[in-house]
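> following is a predicted model, sequence given first.
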Amino acid sequence: MLTIGEFAGVTGLSVKALRHYDDKGALSPADVSHPGGHRRYDEAQVRAGVLVKTLRDAGVPLPTVAAAVANGTAMEELQAHRRDVLRAREAEDAAFDRACAVLRALSVPVEVVEREMPAQAYVGRVLTLDPDGADPVVGDDEANVAFGELFERVQGAGLGPAGMFWTAMREGERGAVDLVCCWPTLARAGADWHEGDTIVGELPSRRELTAIWRASSADLPDGAVHPALVALFDRIGDRRMDMGGFEVRQSVVSAAGRDAAVEVSVTLAPHE
C-alpha cells in the first residue's frame, strides 16, 4: 500500500487535496490507521486518483467527479461539462458585446436643452410594469401592439394623429410604474375614450428639459436604458432638482434630410 505522500507523488494530487477529497467522499483511502489516522492507499486506486485530478483540472465539479469515477463515466461527464462551459462562454461573450455596445452609446454626446412647448391633447394606452420586479420591462412587441391599436382608433375617429407618438413613464398605483403609449390628437377626445387601459389627457403649455440623441440607435442593445435618458438625469443631478413624482416622456422625431432623433423630456414648470 502507498502512504498519502507516495500516492500524492504518483497521481500528481497534493496531500491537502487528498485529505479534502477524503472528507468529501470523492476519493477515500483504502485504510486509515488507528491511532494516528494515517491514510494509506491501495495501488489499484492510482487510476481513480489520476481520473480525479484530470477531471478537476478541467473544472468538473467535485460531486460530478466522484460520481464519474464511481460509475466509470469520466469521458461522458467531461464532455457534458465541456458543453456547459461552451454555453456559459457564449453567454459571457454576448454579455461582453452588449456591455461594449452600451458603453459606446453612453460615450456619444447628447444635447440637453430647455424649451417652451405648447399644450398638446393626447390619448394613451397604459401598460403597468410589475411592482415586484418579476416582469420589470414591457417588451417592444407589447408596446408596438398598443401603439398600433391606438393609432387605428385615433385615425378612425378623425382625431389625427397630430404628430409622432411618445411613451411616458409615471408612478402608478401601489408602487407600480406605468408605461403610457401616447398619440397626440388634433383635439381632446371625449369622455367615452376613458375605458379599460385607454386614457385621455393633455400636456399643458410648459417649459421642459429635453435630452436629444441624434446618433444612430442601430447598435443600442434591446432593453438597454437609452443614453438620452441617462444624459437627462445627469443634468437633473447636476441641478440638484427634486424629481419625485415626475413623468418622463420619450419620443422619436423625424426631420427631412436627417436621421431620426430620440428626445427624452421632463416638465420643469407648467404654464398657467
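Nice, I can see it. Numbers count the residues shown, from 1 in each chain.
> CA only for contacts and neighbour counts going forward, please
Noted.
> any figure for the gap between the residue nearest to W183 when sequence neighbours are not counted and V180?
Distances taken as CA to CA, 6 or more residues apart in numbering put F165 closest to W183, at 4.6 Å, once the chain neighbours are dropped. Applying CA to CA, to the nearest Å, the value for F165 to V180 is 11 Å.
> quick one, which of the two is more surrounded?
V180 (24 against 20; other CA atoms under 10 Å).
> so the more buried one sits right up against G172, yeah?
No. Counting by CA atoms under 8 Å, V180 stays clear of G172, with 10.5 Å between them.
> what about stretch 166-179, start to end distance?
10 Å.
> now it, how far from the centre of its chain.
The chain centroid and the centroid of stretch 166-179 are separated by 19 Å, computed with CA atoms, centre = their mean, to the nearest Å.
> residues in contact with that stretch?
126-131, 180-183, 245-252 (CA atoms under 8 Å, 6 or more residues apart in numbering).
> in the lengthiest helix in the chain, what's buried?
Longest helix in the chain, counting residues (DSSP state H): helix 74-106. For helix 74-106, the neighbour count (16 or more other CA atoms under 10 Å) marks A74, E77, L78, H81, R98, V102, A105, L106 as buried.
> distance check, the last one against L179.
Okay, so that is L106. For L106 relative to L179 (CA to CA), the value is 23 Å.
> over to the fourth one?
Counting by CA to CA, the gap from H81 to L179 is 43 Å.
> likewise for the third one?
When CA to CA is the yardstick, L78 and L179 sit 48 Å from each other.
> residue boundaries of the strands in the stretch 51-200 of the chain?
Along the stretch 51-200 of the chain, counting by DSSP state E, counting those that start in this stretch, strands occupy 111-117, 120-129, 166-171, 177-184, 198-203.
> what's the strand ranked longest in the chain packed up against?
Counting by DSSP state E, the longest strand found in the chain is strand 258-270. Under the contact criterion of 3 or more CA pairs under 8 Å, 6 or more residues apart in numbering; DSSP states H and E, strand 258-270 touches strand 206-213, helix 227-238, strand 248-255.
> tell me which of these sits nearest to V32.
helix 227-238 (64.5 Å; CA to CA).
> quick one: P184 and S251, what's the gap?
From P184 over to S251 (counting by CA to CA), the distance is 11 Å.
> oh, that last question was meant for R40, not what I typed.
Distance, R40 to S251, using CA to CA: 74 Å.
> got it, and P270?
P270 is 19 Å from S251, by CA to CA.
> tell me which of these two has more neighbours.
Using other CA under 10 Å as the criterion, P270 and S251 rank with S251 on top: 17 against 14.
> who's in contact with the more buried one?
Contacts of S251 by CA under 8 Å, 6+ apart are M164, F165, W166, T167, V262, E263, V264.
> can I get those in a markdown table with distance to G9?
Output for the contacts of S251, formatted as a markdown table (distance: CA to CA, whole Å):
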| residue | distance to G9 |
| --- | --- |
| M164 | 75 |
| F165 | 73 |
| W166 | 71 |
| T167 | 68 |
| V262 | 66 |
| E263 | 68 |
| V264 | 67 |
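> okay, one more to line up with it:
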Amino acid sequence: MRESTMDEKLSAGEFEALTGLTPKALRLYADRGILSPAWVDPVNAYRAYDRAQVRHGISLHLLRRAQVPMVELAKADDFDFEGRRQAVASQRLIEDFHLDVAERIAAFDPDDFVAHHSPAPALEWIGVVIDLGIPDDIDGRVEAFSGLAIDAPAVDRAFEELLTDVGAPPSDIVWTAVPEATRNGGGRMLIARPASPHRKPPTPELVQAHVRSRTGREVTATAGTLPRRLEITFTSAGPDDPGPVEEAALGYLHLLAFEHHLQQHQLTAIQATPRQLVRGASLLDGPAPISVFDAHPPAGL
C-alpha cells in the first residue's frame, strides 16, 4: 500500500459516514478484494482510507442498494450501467408475468371447468427418459428450455424411426410425462408410446444407441404399464385465443380442477400430474397436446 498523508487519510468511521457503507460491508469488500483500505495499522489493525476512494465507496453503496450482485461489484469502476438496466427490465418483466399467473391461479373457480371421463383398459408402453438438466439461474433455464424445444421432438422422431425399423405398427398417440420415480425432482421427461402386443420391443441398449446416433442426446430406455383407468380431461369457457398468461396458468388450473374433481367424486389418482397426450404419430403431428389425468376407476366400472 502507498504512503498516505494525514490530509488524504480517513478513518474507517469517517469513510463509513461519507460513503454510507457499514463496517460489515467494508470488512466483506476488503476480504473479497472489492475495496481494500489504503492503510492498516500493523499494531492495532485500524484501517484507514484515501479520500480518493470515497467516490468508489459511494458507488459500491449505491450499486448494492440497486441489488447489483456481489460478484459484479469488482467492476464498479467501469460498471455497465446500460447492461444492468436491461437485465433489471428483463427481470421485472419476468416478475410481472409470474405475478399475473399467480393472480390468475388465485382466482381459480372449479365451476369454470368441465370434466370429461373416458374408461381405458390397461396399456403396455415403452419410452425414453430425457434428463433435462435445468439449472437454477434464469438465463440458464431459458437456454435449457429453448434447447429442449428442439431436442425433444428430435428424440421423439428417432424413437419413432427405430420402432418402425423393427416392424412395430404405427402408433396413433404419443405422450410426455414426468417419470413416476422422479416426480418430485421434475428434472426428467418421459416420451412414451403404446407397445406392440405382437412384436418384441427393441432392447434398451438399441434404443439408447439409436437415439444417441441420431440426436447426440443421452436417454434412458424404459417401459411400463398404464393400469385400467379413468382418463379425465378438462375444458373451460376460456378465450379462443388465450394470451401467454392464460396459457401458462392453464396447466396449474387443470391440476387444481383435477384435485377438486377427485374430492368431489371420491376418486384416487394413479399419478398426481397429467400426461401431455398428442393424437398423432409424433409430438409434431396432430393437434396440440391435451392434459390427460389418470384415476383409478370407481368400483363397478
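Arrived safely. Treat the numbers as computed from the prediction; the structure is a model and nothing was measured.
> got a TM-score for the two of them?
Superposed pair, TM-score by TM-score structural alignment, normalised by the length of structure 1: 0.56. Supporting alignment: 246 aligned residues with a CA RMSD of 5.7 Å.
> re the thing from before, just name the most buried of the strands of the stretch 51-200 of structure 1.
Stretch with highest mean neighbour count among the strands of the stretch 51-200 of structure 1: strand 177-184 (a mean of 24; mean count of other CA atoms under 10 Å).
> could you check the angle it makes with strand 120-129?
Between strand 177-184 of structure 1 and strand 120-129, the angle comes out at 150 degrees (axes from the mean of the first three to the mean of the last three CA atoms, to 10 degrees).
> strand 177-184 of structure 1 vs strand 198-203, what angle?
If you take the same axes, to 10 degrees, strand 177-184 of structure 1 sits at 70 degrees to strand 198-203.
> what comes up buried for stretch 253-272 of structure 1?
V253, A260, A261, V262, E263, V264, S265, V266, T267, L268.
> from the chain's centroid, how far away is it?
27 Å.
> before we move on, what about stretch 85-105 of structure 1?
Counting by CA atoms, centre = their mean, stretch 85-105 of structure 1 is centred 12 Å from the centre of its parent chain.
> same check, this time on stretch 83-102 of structure 2
16 Å.
> and it against structure 1, how far off on average?
Compared with structure 1 after the fit, stretch 83-102 of structure 2 shows a mean deviation of 3.6 Å (mean CA distance after the TM-score superposition for structure 1).
> contact partners of that stretch?
Stretch 83-102 of structure 2 is contacted by residues V245, E246, A248, A249 when judged by CA under 8 Å, 6+ apart.
> any quick ChimeraX command for the buried ones out of those residues?
Buried residues within the contacts of stretch 83-102 of structure 2, by 16+ other CA under 10 Å, are selected in ChimeraX with:
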select :245,246,248,249
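> and the contacts of stretch 83-102 of structure 2, which of them are in helices?
Going by DSSP H, the helices hold V245, E246, A248, A249 from these.
> make TSV from the residues you listed and add distance to L230 of structure 2 to it.
Shown next, in TSV, are those (distance: CA to CA, whole Å):
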residue	distance to L230 of structure 2
V245	30
E246	27
A248	26
A249	24
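> closest to I150 of structure 2 out of those?
A248 (19.7 Å).
> OK, contacts around the closest one?
Counting by CA under 8 Å, 6+ apart, A248 of structure 2 has contacts V101.
> please redo it, this time with the cut-off set to 10 Å
F97, H98, D100, V101, A102, R104, P242 (CA atoms under 10 Å, 6 or more residues apart in numbering).
> got these as a markdown table, with distance to A223 of structure 2 columns?
Formatted as a markdown table, the contacts of A248 of structure 2 follow (distance: CA to CA, whole Å):
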| residue | distance to A223 of structure 2 |
| --- | --- |
| F97 | 38 |
| H98 | 36 |
| D100 | 39 |
| V101 | 35 |
| A102 | 36 |
| R104 | 37 |
| P242 | 36 |
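> and S251 of structure 1, what pairs with it in structure 2?
Applying TM-score structural alignment, one finds that S251 of structure 1 aligns to L277 in structure 2.
> before we move on, the earlier item: of all the strands of the stretch 51-200 of structure 1, which lies closest to L62 of structure 1?
strand 120-129 (42.0 Å).
> and L159 of structure 1? What does it align with in structure 2?
In structure 2, L159 of structure 1 lands on P169 (TM-score structural alignment).
> pretty sure its match sits against A195.
Yes. P169 of structure 2 is in contact with A195 according to CA atoms under 10 Å; the separation is 9.2 Å.
> please verify my assumption that E6 of structure 1 contacts Y41.
Yes. The pair E6 of structure 1 and Y41 passes the contact test of CA under 10 Å, sitting 8.9 Å apart.
> isn't G196 of structure 1 up against V126?
Yes. Assessed by CA under 10 Å, G196 of structure 1 is found in contact with V126 at 9.0 Å.
> now the common contact residues for the two.
With CA under 10 Å, 6+ apart, G196 of structure 1 and V126 have no common neighbours.
> still on that earlier bit, and the longest helix of structure 1 with helix 227-238, angle?
Going by the same axes, to 10 degrees, helix 74-106 of structure 1 makes 60 degrees with helix 227-238.
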